[in-house]
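Undergrad: below is the sequence, then the predicted model.
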Amino acid sequence: MSRQAKAIEDILPLSPLQEGLLFHSVYDRSGDDVYTAQSVFELTDDSGAGPLDTDALRAAVAGLLRRHAALRACFRERKSGEWAQLVLRHVEPDWREIDLSALPEAERAAEADRIVTEDRTRRFDLSRPPLMRCTLLRLGDGVHRFLLTSHHLLYDGWSQPLLARDLFALYENGGDTDQQAPVRPYRDYLTWLAGQDREAALRAWGDALADVDEATLVAPGADRSPVVPDELRTELDEGDTAALLRWARDNGLTLSTVVQGAWALVLASVTGRDDIVTGLTVNGRPPEVAGVESMVGLFINTVPLRHRIRRAETLTAMLRRLQDEQTLLLPHQHLGLSEIQRQS
């Protein structure tokens, strides 16, 4: 057996969203990879935990890699053209430390921001693990900025707080993973996924999208080059939030359904269409898999949300119908978007 083969712990198929993200990441290798995610932690010595122990933090990152097999994955193309994810037995942390404490305050702040941006936009080589890198910036006066940057192929938003919890628990015990309860590997979810009734899912989506004549495009002529996403935040005050939650509960609706229905009405107004198809992100964690709530990996999926607006219908009736339609599709939300598109 070759040394390379000995280094491989597992060879796994891809989840549906992994296939989609991988396609977009390799389709245009020259631009920004918008599926590179970054978490920034501000660490200070006056937090009550004492001065930062950088060796312990690095050991904690190494412990994360040992504990969660999904973090040791890389993606390589087979001779057939298909892609697979390879999980290595051992991966060293991608770690660097940068001391900015000697710079004047204004220069220090500007350089720290530059490094954060550079780290966020630097592409990963998807064939070389780990697809997660760590940068620790020393800013002086006991202040550090810790950058944890990874590719979205590895894990989803649900996984982020799980990793943060494990990271700081490992920091406290010197990276000893034996002191933590074992977690189920991501491969168990992929095994469950392979056992689902694909034909039944195809039929369900075929019925749901029957007679869709065209896509719902807000800006048909827009440039489709990848760009870093922006955010627009808006908030309801406590009184409006409580009233909305109470109204949804009294009418047997989830808040998710209310938001989806409101978005469908916005799209109908903008596009002039009454038959709306948009994207819906689902958490994808099947309750049938024991321990799935504590597993790290990419479980989410993007599926179509179709809603036909009937002008004579009340808002409450519209939302109840939308919720009923989505409930019927819950068992089939594991299917990949490309397969759903081919079926429709």
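TA: Happy to help now that I have it.

Undergrad: contacts and neighbour counts: CA atoms only from here.
TA: Fine.

Undergrad: quick one, strands of the stretch 1-150 of the chain?
TA: 8-12, 36-44, 73-77, 83-88, 94-99, 132-140, 143-151 (DSSP state E, counting those that start in this stretch).

Undergrad: A further structure is provided below for comparison with the first:
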Amino acid sequence: DVFEHRTVAGLAELITGRPAVTDADRRVEPFALIGEADRAKLPEGVDDAYPLSQVQLGMVVEMLVDDSRNNYHNVSTFRVLDDKPFSLDALQAAGRLVVERHEALRTSIELNAYSVPLQLVHATAELPLGRQDLRGLDAETVERELRDFTVRERATLFDLGTPSLMRFFAHVTDGDCWWISVTECHPVLEGWSHHSLLMELLALYRQLRDGLEPEPYEAPAVRFADFVAGELESLASTEDRAYWRGVVDRHAPFSLPTGWGEQQDGPRELYQAWTQWEDLERDLRKLATDSKVSLKSVMLAAHLKVMSQLTGEEAFHTGVVCDARPEVLGADRVLGMYLNTLPFAVDRSARTWRELVQQVFAREVELWPHRRFPMPEIQRDAAGGRRLLDVMFNYQDFRQMDATVVDDRAGLDDSPTEFPLTVSSRAGHVIITADPRMLSRVNGERLVGMYRAVLESMAADPDGDAQAVYLPVGERDLLHSAAGPVVPSAPVERCVHQIFEERAAASPDAVA
């Protein structure tokens, strides 16, 4: 509703005469989502238990596959701006407080002991916290130490049966800053929760270090169990199932071009490439405002345009990350893994950038009521059993991050997935993370060049040609030169295959 009716006046008119939404009928009681037999088997000290969502389960399976990749076992390192001496005691005390506040930090995962894979919310849990002294080291050595730490952490999986499935580690350095590494079992937290938790932990740390008493915490009435209940309700919906079946049936799955990868021996090693759009932000936001859409719709439209240049399909779908949090007061403060990567439909009918972003926005609004239907079930419903999504687009805007506390220009992140290509729009950049076996580094750079070319055209003229081909700087000239000189020939009354045979006979060793 907020997407479609973007003004206070529009929303006021919409809700006139509608009954008030009540939150009371949205609550899931503890243990209500599991059967009596499973309840009887639960250990002491468990406050609640409910099934894993299907995406959570998929992440766990990808994480545990014995290939040394450890997908969805993430390590991120942030530079904390702080001119006071570091206190491990204050950080540990802050850690105890966030564990008490948030069920996600007291959640364990059990795959086999119950009738379905469950997540168990424990009454207590321990959040591992450590410290490393890097004072006296130059910046280059500090960065090397941080990268080495990331490698070690990425290799060390959590015991899923023992909460907390998060680890924090402080790296103390000289000057007015220190670093904090966050190791995360992605199946229990997504990006919004991850960044919200970090800011909450640092705020508590500063209060406790400075001898202040943290304000009393009042937990929202909604819980992560309500999200799981919403997914179960969607799975039972014939309307949701039919919607996604229609998207998949009417649109071809997008695949990366054949031959764009490179042969590679040894373990899979992802790489990143990026282009920035900060200098275009004002004009891109103007395009969004004038078109009555969000900036996310503009960035998603640019992504879909680039993907359309890599396929001959007239109508296709590719993966877009959606947030499926319950629409209940306080849900934004409940930590959990609410993401669902869904097939987003696109065609080539839009003639201008304005038409394209409006078309993309309309499809976002259209799919929103169906976003809780889990992607694994869409995959199972698809005929033929082939993988539906090779590419994932993720628009990220973690506006809760305070740049005066955490330096948003510094940091490390290693968060691998099973997707051959992921594309993220965040912090004024388009960032691709790719498997070189499916998309070589050279072609990855070509790809980010296409994103820049498309965004430049969108920013320059909202009514510009959305059906033209936008290539990186210099590539069109390169293609023309590679084609060689054009050799004219006189018109003749012969078939094409006869002309081809004559040319092949005249130059049998030439490349066709």
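TA: Arrived safely, thanks for sending. In this text the structure is predicted, and so the values were computed from the model without any measurement.

Undergrad: okay if I get the strands of the stretch 1-150 of structure 1 as a markdown table plus mean neighbour count?
TA: Listed next are these as a markdown table, based on neighbours: other C-alpha atoms under 10 Å:
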| stretch | mean neighbour count |
| --- | --- |
| strand 8-12 | 15 |
| strand 36-44 | 16 |
| strand 73-77 | 20 |
| strand 83-88 | 20 |
| strand 94-99 | 14 |
| strand 132-140 | 20 |
| strand 143-151 | 20 |
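
Undergrad: so which of the ones you listed gets nearest G239 of structure 1?
TA: strand 36-44 (31.7 Å; C-alpha to C-alpha).

Undergrad: show me what that closest one is packed against.
TA: Here strand 36-44 of structure 1 touches helix 105-121, strand 143-151, going by 3 or more C-alpha pairs under 8 Å, 6 or more residues apart in numbering; DSSP states H and E.

Undergrad: which stretch among the ones you listed comes nearest P331 of structure 1?
TA: Here strand 143-151 is closest among these (C-alpha to C-alpha), at 27.7 Å.

Undergrad: sorry, back to before: export the helices and strands packed on strand 36-44 of structure 1 to JSON lines and tack on distance to R66 of structure 1?
TA: Converted to JSON lines, these look like this (distance: least, C-alpha to C-alpha, whole Å):
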{"stretch": "helix 105-121", "distance to R66 of structure 1": "24"}
{"stretch": "strand 143-151", "distance to R66 of structure 1": "16"}
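
Undergrad: which one of these lies nearest to L21 of structure 1?
TA: Using C-alpha to C-alpha, these put strand 143-151 closest to L21 of structure 1, at 9.7 Å.

Undergrad: what's the closest one packed up against?
TA: Under the contact rule (3+ C-alpha pairs under 8 Å, 6+ apart), strand 143-151 of structure 1 is packed against strand 36-44, helix 105-121, strand 132-140.

Undergrad: could you check the angle the first one makes with strand 143-151?
TA: Relative orientation of strand 36-44 of structure 1 and strand 143-151, computed by axes from the mean of the first three to the mean of the last three C-alpha atoms, to 10 degrees: 160 degrees.

Undergrad: next, count neighbours for R285 of structure 2.
TA: R285 of structure 2: 17 surrounding residues under other C-alpha atoms under 10 Å.

Undergrad: element containing the alignment partner in structure 1 of it?
TA: Aligned counterpart of R285 of structure 2 in structure 1: L245 (TM-score structural alignment). L245 of structure 1 belongs to helix 238-250 when assigned by DSSP states H and E.
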